[in-house]
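Student: based on what follows, work out the 3D shape:
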Amino acid sequence: MSFQSFDDPAGCSDHPARLAGLRARLAADGLDGFIVPRADAHQGEYVAPSDARLAWLTGFTGSAGFAVVAPDRAGVFIDGRYRVQVKAQVDLAHFTPVPWPETRPSDWLRDALPEGGRVGFDPWLHTRQEIETLEKALADSGIGLIATDHNPLDAVWTDRPAPPVGRARAHDDAFAGETAADKRARLAAELRKEGQAATLLTLPDSISWLLNIRGSDVPRNPVVQSFAVLSDDGHVALFADPAKFDDALRAHLGNEVAILHPEGLTPALLDLEGPVRIDPASAPEAAFRLLESANTQIARATDPAILPKARKNAAELDGMRAAHLRDGAAMVRLLAWLDAQDPAGLTEIDVVEKLEALRREAGITDISFDTICGAGPNGAIVHYRVTRATNRRLTAGEVLLIDSGGQYRDGTTDITRTVPLGPPLPDAVAPYTAVLRGMIAISRARFPQGVAGAHLDALARQHLWSQGLDYDHGTGHGVGAALCVHEGPVRISRVSTLPLEAGMILSNEPGYYRENAFGIRIENLVAITPADAEPGRTMLGFETLTLCPIDRRLIDVAALSRDEIAWLDSYHARVRQALSPHLDSDTQAWLTHATKPLSS
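Tutor: Got it, this is the predicted structure:
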């Protein structure tokens, strides 16, 4: 069983020729430009090889971004996480990295195209909200935004892989904590309450959660690529390749779930009676256009599964705790092994392969994302992915950042630890300590109901800010229960206004990155739980799920407050107590040393 590949998925020299081929096709179609998104029709972060259009065209493999192609330039729009990575992956003679969202695509297009220019887009690959925003920004430019009835990039991608047909399986009701029938009834009742006849579900994790199924269509994310229509009577039309479903799974789904070929989606949407609930933030523009062409009444509203999925029930929380216990033991075994090695005898790939082997022994079905294992300057690439071309030998005196996770039948994990290789690097001590203090601040936070991630984000950054430092990613993302490791809509981010609720699971991962030097990130997963409060007030806090020591060698203990030391000592005592019974004697001894109280 092999999980992570170390080949560069976009590693070739054909990208300029591909760009030229696309431009020729655009000219033949009467288009002056074209938008190439990272997303597929389901707006997933991870895409199947058949949908990796951005990587195929440009070479950029990050999980967010897009390209805009014009006759004389091609921009690759990336946020702060990818500004180092993109320069290493794209041919800078043909593709120009564009800082986004600082530079809006509408402003770039105004500069790149003449008045009257025509910019094409595939309406299946963009949401209604995205297209409305761009149309509004281009309203007085004279530039036309044209929905194509075919994707011109696909026309020149002659060896495009076939769509995935991964095996689907039932997700045990004991792990789900609620039957699929009860979930369908619960969401159908909401539709009836809102006067909606049906809803179109386009997010595979929403559909997989609703039907208690899991799949293998997309690497790292155990979802079934599909669309679904849920009616107000609880019946579901599931549009997915029937070959994915065996007889046992069909029996699990029951007679109220009809499995239909994906080609049936378009006629089904044209035949739907409204009002049809559809989410402009996640559903394809094409779906809106089909409903509008049939004069079907549309109810714009959020995906009705997205918040129920984010609020984990007791069984899901128990499964996540159990998964983190096994995963923590694997991580401790990795860190103990790493400490016993001569760094010069190892590469980044060696560490990744060792960790995957330990997680296999712990029972993973897959890793939850491609492991980020960056030594020295590679650690400064926020979403670095080691390949055979970039593989770096470990060096004493450097810092190693390991961000990884596993998919288990009962839960999903995501953990980052930063460790010194040999003697601690003096320049890393102050930022590491600031990152740790920010992580502890989130862990200890207590807040009233109604508070959003934007209200908490500064807690994680305050000690970095005091040193004139920061990081260009959010502090935390939602995490699924045996589902996608990045799950919307909840986040800890300065732009997230969604109120936090009990049962939601988030990452807590402040960091710091010094280009060409090192990267630092410390990450635990946390579950939102009720907290003590005065009568009449509801307060919330965090339960830390991740069980693994936080390296003490880069800490400036004198910079920590008494409460911060107490938190870390208490956390380490809990880690030691929980994991020791699952470790051999040598690893137990390592763990005892690694979790020695700072206060002693």
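
Student: please count neighbours and contacts with C-alpha atoms only from this point.
Tutor: Noted.

Student: longest strand in the chain, please.
Tutor: As assigned by DSSP state E, the longest strand anywhere in the chain is strand 524-531.

Student: could you say what helices and strands that strand packs with?
Tutor: Packing contacts for strand 524-531, counted by 3 or more Cα pairs under 8 Å, 6 or more residues apart in numbering; DSSP states H and E, involve strand 415-420, strand 505-508, strand 539-544.

Student: right, so the ones you listed: which one is the most enclosed?
Tutor: strand 505-508 (a mean of 30; mean count of other Cα atoms under 10 Å).

Student: name the residues that touch that one?
Tutor: 310-312, 414, 439, 442-443, 475-480, 490-492, 522-528 (Cα atoms under 8 Å, 6 or more residues apart in numbering).

Student: quick check: which element contains R461?
Tutor: For R461, the enclosing helix or strand under DSSP states H and E is helix 453-465.

Student: next SSE downstream of that helix?
Tutor: strand 476-478.

Student: next, the buried residues of the next helix or strand after that following strand.
Tutor: As assigned by DSSP H and E, the chain's next helix or strand after strand 476-478 is strand 487-492. Buried residues in strand 487-492, defined by neighbour count with 16 or more other Cα atoms under 10 Å: E487, G488, V490, R491, I492.

Student: for strand 487-492, what is the distance to the chain centroid?
Tutor: In this view, strand 487-492 has its centroid 9 Å away from the chain centroid, taken as Cα atoms, centre = their mean, to the nearest Å.

Student: check stretch 92-102 too.
Tutor: Distance, centroid of stretch 92-102 to centroid of chain: 22 Å (Cα atoms, centre = their mean).

Student: next: stretch 339-357.
Tutor: Its chain's C-alpha centre and that of stretch 339-357 lie 25 Å apart, by Cα atoms, centre = their mean.

Student: likewise for stretch 41-53?
Tutor: 13 Å.

Student: here is the second sequence; please produce its structure so I can put it next to the first one:
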Amino acid sequence: MFQDFTAQTDPSQGAGRLAALRGRLAAEGLSGFLVPRADAHQGEYVAARDERLSWLTGFTGSAGFCIVLPGIAGVFVDGRYRTQVRAQVDLAMFTPVNWPEVKPGDWIADHLAEGVIGFDPWLHAVDEIAKLETALAGSGVILRPCANMVDAIWPDQPEPPQGRAFLHPEALAGESSASKRARLAEGLRAAGQRAAVITLPDSLCWLLNLRGADVPRNPVLHGFAVLHDDGRVTLYADPAKFDAETRAGLGDHVTLRPVAAFVPGLHSLPGPVRIDPASAPVSVAQELEDAGVAVATGDDPCALPKACKNGAEIAATRAAHLRDGAAMVRFLAWLDATAPQGGLTEIAVVEALEGFRRESNQLHDLSFDTISGAGPNGAIIHYRVTEATNRAVAPGDLLLVDSGGQYLDGTTDITRTIAIGEPSEPDARDCYTRVLQGMIAVARTRFPKGLAGRDLDALARAPLWLAGYDYDHGTGHGVGAFLSVHEGPQRISRLSNVPLVPGMILSDEPGYYREGAFGIRLENLIVVREAPPLGDHRAQYDFETLTFVPFDRRLILPDMLSASERGWLDGYHAEVLAKIGPLVDGAALEWLKTACAPL
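Tutor: Below is the predicted model of the structure:
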């Protein structure tokens, strides 16, 4: 149930920890140090041992980094976290920096005339350091790989995770590991490459049809893998995580070796060896180069195949979403009955929703810590309630609930914003309806083959732009199949040039946030598919909606919707009732019938 993660970090300790870090840097002859939120595997999510950024600064967001210099320590965060970072760090010690608008190289040049900045080469990708070195070229500042300076001052740093590895059934994966390895190896041979190094946890789990428990809320295994051009894989992971059944399930062509053997294994590889400079740690490239192994750069060979779900994965994900939709409907019916009585808190909402999901007895875990933000807390885009911030859910509030589940057959992610009585903000309905219009625009669009997420992002923002509004996050992220709830390379974002292709699952989640007042976000998951022939029969794609949960009719201004928007919404609600109605009963079913009535 609910866990308060503030025990992992203590912002009041920031001054002492920062002083200790600077003392360590001075002793090592360093002028600064880079502190990312990253681990050696370069996944988005990290274990407690790797939460160096939050331990040092107090900032608990899932993305960001700190650059510690002698006179200033900048905490770089994107638009999702700018409200949160100011609330979490000691502003006398740490300076929030708007990133990516402010480039790290420019910021360093503004605050350090000359010196040496250290970085842990296992915690930074090749491209990341190369870009920073280019930005600093010609200045008096250089970068130097070194031991991790935060680890040196963290006396009670947690031990590495020891989650159990387990097999993911081929019936749900839709393809054997042997088949995946064979077709990716063929690609290596075609490129003239002898092997590829895989560091991303979800990539190696997808390739080997494995799952694990080394990262909270993500069923992934920590390890490194080398895919050879004959389809063999050498997996470097803690053997203690594998029972006899799982070891046997890996097959004869997957060799399990301890993590300590990884670097010697790199040294012995025949080249060229592919690394993905966007995700491979600097140390991997450096070890290969030092051993005289030829290095080739290219995309992680698992990334695109993993993103393009096969028929079995999509069918399984549909089933997971129906189960999850039923839990959400029972929760929303409970919320509508409970909130008017008073006494409800954000934590109570989190606990109740998880309870409804667990009723199916098929929930493996949540897919991330539930965001339950009432009133002004809803404006903190990635808000995570704690005992200290726990707010009563009061009449007049908008309650933003962003949540999801990890099931063996799929990963879910859904956001709904709910009115608690009459909204206290007079334009709340206008804002909600504009967010809904943007979500509908993406859901019902057709688009030519070859377009990327950046080409669709504006569709979701246009209704908000007309009112002078916008939001500081992407419109959608990729989602895994019983893997990470955030999965690349696909996104619906101004920054994404990856073409969308059938089988890719994405979120569709525009929002609007008014600091100090309320937040609105609406989110369904969608999957790219081939669109039926139309017009001159150009190749086009559209989206199948996977999420089936009603929107709050009390916050919709029907007159703002066009006839086609109303038609989509009424059709969607009719489908919700048809699909979810048979899965619920009693008060939840009666609530659902009312919630799904035509506008």
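
Student: now what about the TM-score between them?
Tutor: A TM-score of 0.98 describes the superposed chains when it is computed by TM-score structural alignment, normalised by the length of the second structure; 595 aligned residues with a Cα RMSD of 1.0 Å.

Student: verify the stated contact: G410 of the second structure with A481.
Tutor: Yes - taking Cα atoms under 8 Å as the definition, G410 of the second structure is a contact partner of A481 at 4.9 Å.

Student: what touches both of those two?
Tutor: The contact lists of G410 of the second structure and A481 share E313, T317, where a contact means Cα under 8 Å, 6+ apart.

Student: residues in contact with the helix holding R461 of the first structure?
Tutor: Outside helix 453-465 of the first structure, the residues touching it (Cα under 8 Å, 6+ apart) are 431, 434-435, 437-439, 441-442, 470, 474-475, 490-500, 510.

Student: of the residues you listed, just the buried ones, PyMOL syntax please.
Tutor: Buried residues within the contacts of helix 453-465 of the first structure, by 16+ other Cα under 10 Å, are selected in PyMOL with:
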select buried, resi 431+434+435+437+438+439+441+442+470+474+475+490+491+492+493+494+496+497+500+510
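
Student: that older thread, what angle do the longest strand of the first structure and strand 539-544 make?
Tutor: 150 degrees (axes from the mean of the first three to the mean of the last three Cα atoms, to 10 degrees).

Student: would you check the span in the second structure matched by strand 524-531 of the first structure?
Tutor: Mapped onto the second structure using TM-score structural alignment, strand 524-531 of the first structure covers residues 524-531.

Student: name the residues that touch the matching stretch?
Tutor: So stretch 524-531 of the second structure is contacted by 412-415, 443, 446, 500-509, 539-548 (Cα under 8 Å, 6+ apart).

Student: by how many degrees do the helix holding R461 of the first structure and strand 487-492 diverge?
Tutor: Using the same axes, to 10 degrees, helix 453-465 of the first structure lies at 50 degrees relative to strand 487-492.

Student: check which residues of helix 453-465 of the first structure are buried.
Tutor: G453, A454, H455, L456, D457, A458, L459, A460, R461, Q462, H463, L464.

Student: format the residues you listed as CSV; extra columns: distance to A517 of the first structure.
Tutor: Formatted as CSV, the buried residues of helix 453-465 of the first structure follow (distance: Cα to Cα, whole Å):
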residue, distance to A517 of the first structure
G453, 30
A454, 30
H455, 31
L456, 29
D457, 26
A458, 25
L459, 26
A460, 22
R461, 21
Q462, 23
H463, 21
L464, 17
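
Student: which residue numbers in the first structure go with stretch 266-276 of the second structure?
Tutor: Going by TM-score structural alignment, stretch 266-276 of the second structure sits over residues 269-279 in the first structure.

Student: about what we covered before: and of the buried residues of strand 487-492 of the first structure, the nearest to R220 of the first structure?
Tutor: E487 (12.9 Å; Cα to Cα).

Student: in the second structure, what residue corresponds to the closest one?
Tutor: Aligned by TM-score structural alignment, E487 of the first structure pairs with E487 of the second structure.

Student: before we move on, the earlier item: just the buried ones from the contacts of strand 505-508 of the first structure, in PyMOL syntax?
Tutor: To isolate the buried subset of those in PyMOL, counting by 16+ other Cα under 10 Å, use the following:
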select buried, resi 310+311+312+414+439+442+443+475+476+477+478+479+480+490+491+492+522+523+524+525+526+527+528
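
Student: got the buried residues of strand 487-492 of the first structure as CSV, with distance to D182 of the first structure columns?
Tutor: Formatted as CSV, those follow (distance: Cα to Cα, whole Å):
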residue, distance to D182 of the first structure
E487, 22
G488, 22
V490, 24
R491, 27
I492, 30
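
Student: which two among these are spaced furthest apart?
Tutor: E487 and I492, at 12.3 Å, using Cα to Cα across the buried residues of strand 487-492 of the first structure.

Student: shared neighbours, these two?
Tutor: H477.

Student: what's the match for K312 of the first structure in the second structure?
Tutor: Using TM-score structural alignment, the equivalent of K312 of the first structure in the second structure is K309.

Student: show me what contacts the closest residue to its match other than its chain neighbours?
Tutor: Leaving aside its sequence neighbours, K309 of the second structure sits nearest to G503 (Cα to Cα, 6 or more residues apart in numbering; 4.5 Å). Neighbouring residues of G503 of the second structure by Cα under 8 Å, 6+ apart: A307, C308, K309, N310, I314, V527, V528, R529.
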